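1. below are the sequence and a predicted model; questions follow.
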Amino acid sequence: MPLELHPLQEADLPAYDEIIHEAFRGDIGDLLYPNGYTPADRTHSLTRALQKWRQHPQTVQKTKVIDTALPDTDPLNKIISVADWNFHPQERSEAELDAADEEGQDAGFPPSANIPFMKHFFGLLSENKRRILGGKPHILLHILVTHPRHHRRGVGAMQLEWGVAEARRLGVPVYLESSPMGRPLYERFGFETVGWLELDAREWGLDHDLPHALMLRPADAETVVGEAVG
């Protein structure tokens, strides 16, 4: 099989950013960047991602799936999927949680971003995660995306197998937010829907809802994997 999972490298960050942008194009991407995702936005995002990664190398773990059958000239270095995991294997105090929130806010916003929406959206994500988990040990699956050209190849399942194995090793739950499209895959890996993000996308200009399921895989859950479709 030509698909392989590896740790992401710093040199992969431009491809990582491009795949995320392609995956979120339309809907949430349009709300975040209503005037388009500019080179200045990309520079800000890459700088922030690298800074956080270097500041917290034990917390931030990034993985990639490559397709070895792609040509060496592939502009994304043969990367077809990326995932961003945040490891918190130890209990954290309220003060530590506050400090982490403040650090995220200190990074500022990309120049073309819809700042009110970003504050609202990411604020909701943070509030719900804190409500559900508090300072308990866990792994956060912050991002898992596959380039749209490579859907339905089992790529998401490869990423999840790695993360679930790490969660088992540490004896901690895994938390994530999922779109309806990704929810069946997560359920096959033992994730349970514990709530929904209260985001009114129509209030921000869309003509339809953008439901996000808040999902938790308990530390002692058994993994039941069906046919992979990631």
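-> It's in. All values reported here derive from a predicted model rather than from experimental measurement. Residues are numbered from 1 along each chain as shown.

2. going by C-alpha atoms from here, please, whenever you check contacts or count neighbours.
-> Will do.

3. where along the protein do the helices fall?
-> 13-23, 28-32, 39-55, 94-106, 115-133, 155-170, 183-188 (DSSP state H).

4. got the ones you listed as TSV, with distance to residue 87 and mean neighbour count columns?
-> Output for these, formatted as TSV (distance: least, CA to CA, whole Å; neighbours: other CA atoms under 10 Å):
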stretch	distance to residue 87	mean neighbour count
helix 13-23	19	18
helix 28-32	25	18
helix 39-55	12	15
helix 94-106	13	11
helix 115-133	13	14
helix 155-170	9	18
helix 183-188	18	19
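
5. out of the ones you listed, nearest to residue 7?
-> helix 155-170 (10.6 Å; CA to CA).

6. please name every helix or strand in contact with the closest one.
-> If you count contacts as 3 or more CA pairs under 8 Å, 6 or more residues apart in numbering; DSSP states H and E, helix 155-170 packs onto strand 3-7, strand 60-67, strand 79-88, strand 138-146.

7. tell me which of these is the most buried.
-> Comparing the helices and strands packed on helix 155-170 by mean neighbour count (mean count of other CA atoms under 10 Å), strand 79-88 ranks first with a mean of 23.

8. next, the angle from that strand to helix 13-23.
-> Relative orientation of strand 79-88 versus helix 13-23 (axes from the mean of the first three to the mean of the last three CA atoms, to 10 degrees): 100 degrees.

9. what does stretch 120-129 contact?
-> 197-199 (CA atoms under 8 Å, 6 or more residues apart in numbering).

10. also this one, for the comparison:
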Amino acid sequence: MAYHMDVKPVSEVDLPRCMEILIPSFEFMSISEILHGLNALSDREALSKLHWQTIQEHLARYPQGGAVGIKCVDVDQVTGNETIIGYAEWFIYPQPRTLDECLKPLGFMQPLRTADNDKHNSIRDYFRPSIETRADVMGTRPYGLLVWLCVDPSFRRRGAASKLVRWGMDQCTKLAIPAYLEASHEGKKLYESLGWQVLQHPRVQDIGYPIMMWWPNES
């Protein structure tokens, strides 16, 4: 049976399936359950609403950056049916921002459940090193930020992750701006194969993951 993969912006109705992939992919995070809940329907739906709101807020402020939530679909070329097999979120900042804007947490950086509202500090403390280091490295300049990248385990090693990363790289190329991410140790090899470079920074130990950048003129 013939299949091919395609990358498209997500719609609101796509997000529960995307969260079904994202939640288990990031269970290694110490704040995973506070941030994402469990991989149950009610939590997936609640998380979808939170991410959709974050996406819409970014698009309203930075429309030139293009889509934020991106899905990779496996398309049955016989029936045309699409299966979402991967998901990424690219927050692209096409214009300079103030330092306060650069240090502001993204909308999804809050407890998923109201019962966990007393754990806001845990989330802030978790993300603070990443946000502050990013602001230190990038300053207020325009750039693209890859935040989430995940692929259904049943469809890995077929190129879906590369397609999702390249989508954002192409957007950055059009805008002539660099791209930035904090890599998981598993994802580092993928990013390096696409031309990303590891940056050295005193706070890498605080973040716990490699900092990587990519420049349009170097691939």
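-> Perfect, thanks for sending it. Since the model is a prediction, treat every value here as computed from it, not as a measurement.

11. and the contacts of stretch 120-129 of the first structure, which of them are buried?
-> 197, 199 (16 or more other CA atoms under 10 Å).

12. how close does the nearest residue to residue 103 of the second structure once chain neighbours are set aside sit to residue 139 of the second structure?
-> Distances taken as CA to CA, 6 or more residues apart in numbering place residue 131 nearest to residue 103 of the second structure, at 6.1 Å, with adjacent residues excluded. Applying CA to CA, to the nearest Å, the value for residue 131 of the second structure to residue 139 of the second structure is 11 Å.

13. re the thing from before, in CSV, list the helices of the first structure along with distance to residue 141 of the first structure.
-> Listed next are the helices of the first structure as CSV, based on distance: least, CA to CA, whole Å:
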stretch, distance to residue 141 of the first structure
helix 13-23, 14
helix 28-32, 18
helix 39-55, 15
helix 94-106, 16
helix 115-133, 11
helix 155-170, 8
helix 183-188, 11
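
14. residue 66 of the first structure: which of these is closest?
-> Nearest of the helices of the first structure (CA to CA): helix 155-170, 9.3 Å.

15. equivalent range in the second structure for that closest one?
-> On the second structure, the counterpart of helix 155-170 of the first structure by TM-score structural alignment is residues 160-175.

16. and that stretch against the first structure, how far off on average?
-> Its aligned residues in the first structure lie a mean 1.3 Å from stretch 160-175 of the second structure after superposition (mean CA distance after the TM-score superposition for the first structure).

17. residues in contact with that stretch?
-> By CA under 8 Å, 6+ apart, stretch 160-175 of the second structure touches 5, 7, 65-66, 70-72, 85-88, 90, 92, 94, 143-144, 146, 149-151, 178-179, 190, 194, 216.

18. how many other residues sit next to the nearest residue to residue 35 of the first structure once chain neighbours are set aside?
-> Distances taken as CA to CA, 6+ apart put residue 112 closest to residue 35 of the first structure, at 6.9 Å, once the chain neighbours are dropped. Per other CA atoms under 10 Å, the neighbour tally for residue 112 of the first structure reads 16.

19. correct me, but residue 112 of the first structure touches residue 36?
-> Yes. Assessed by CA atoms under 8 Å, residue 112 of the first structure is found in contact with residue 36 at 7.5 Å.

20. any idea how far residue 215 of the second structure is from the closest residue to residue 219 of the second structure other than its chain neighbours?
-> Spatial nearest neighbour of residue 219 of the second structure, chain neighbours left out: residue 195 (5.8 Å); criterion: CA to CA, 6+ apart. Distance of residue 195 of the second structure to residue 215 of the second structure, given as CA to CA: 8 Å.

21. those two: which has the busier surroundings?
-> residue 215 (18 against 14).

22. the more buried one -> the first structure?
-> By TM-score structural alignment, residue 215 of the second structure lines up with residue 218.

23. report the contact partners of its match.
-> By CA under 8 Å, 6+ apart, the neighbours of residue 218 of the first structure are 172-174, 190-191.

24. swap the cut-off to 10 Å and go again
-> 138, 167-168, 171-175, 190-192 (CA atoms under 10 Å, 6 or more residues apart in numbering).

25. same check on residue 197 of the first structure?
-> Applying CA under 10 Å, 6+ apart, the residues near residue 197 of the first structure are 121, 124-125, 127-128, 177-178, 210-214.

26. please repeat the previous calculation with a cut-off of 6 Å.
-> Listed by CA atoms under 6 Å, 6 or more residues apart in numbering, the contact set of residue 197 of the first structure reads residue 212.

27. need the counterpart of it in the second structure.
-> Using TM-score structural alignment, residue 197 of the first structure pairs with residue 204 in the second structure.

28. check residue 88 of the first structure too.
-> Match for residue 88 of the first structure (TM-score structural alignment): residue 93.

29. surely that match meets residue 142?
-> Yes. Shown here, residue 93 of the second structure and residue 142 form a contact pair, counting by CA atoms under 6 Å, at 5.2 Å.

30. which residue lies nearest the spatial centre of the first structure?
-> residue 143 (0.9 Å; CA atoms, centre = their mean).

31. my guess is that one contacts residue 83. True?
-> Yes. Contact criterion CA under 6 Å: residue 143 of the first structure and residue 83 qualify, at 5.3 Å.

32. tell me how many other residues crowd residue 40 of the second structure.
-> When neighbours are defined as other CA under 10 Å, residue 40 of the second structure has 11 of them.

33. distance check, it against residue 46 of the second structure.
-> 10 Å.

34. cool, residue 32 of the second structure as well?
-> Distance from residue 32 of the second structure to residue 46 of the second structure, by CA to CA: 14 Å.

35. repeat for residue 181 of the second structure
-> In terms of CA to CA, residue 181 of the second structure sits 26 Å off from residue 46 of the second structure.
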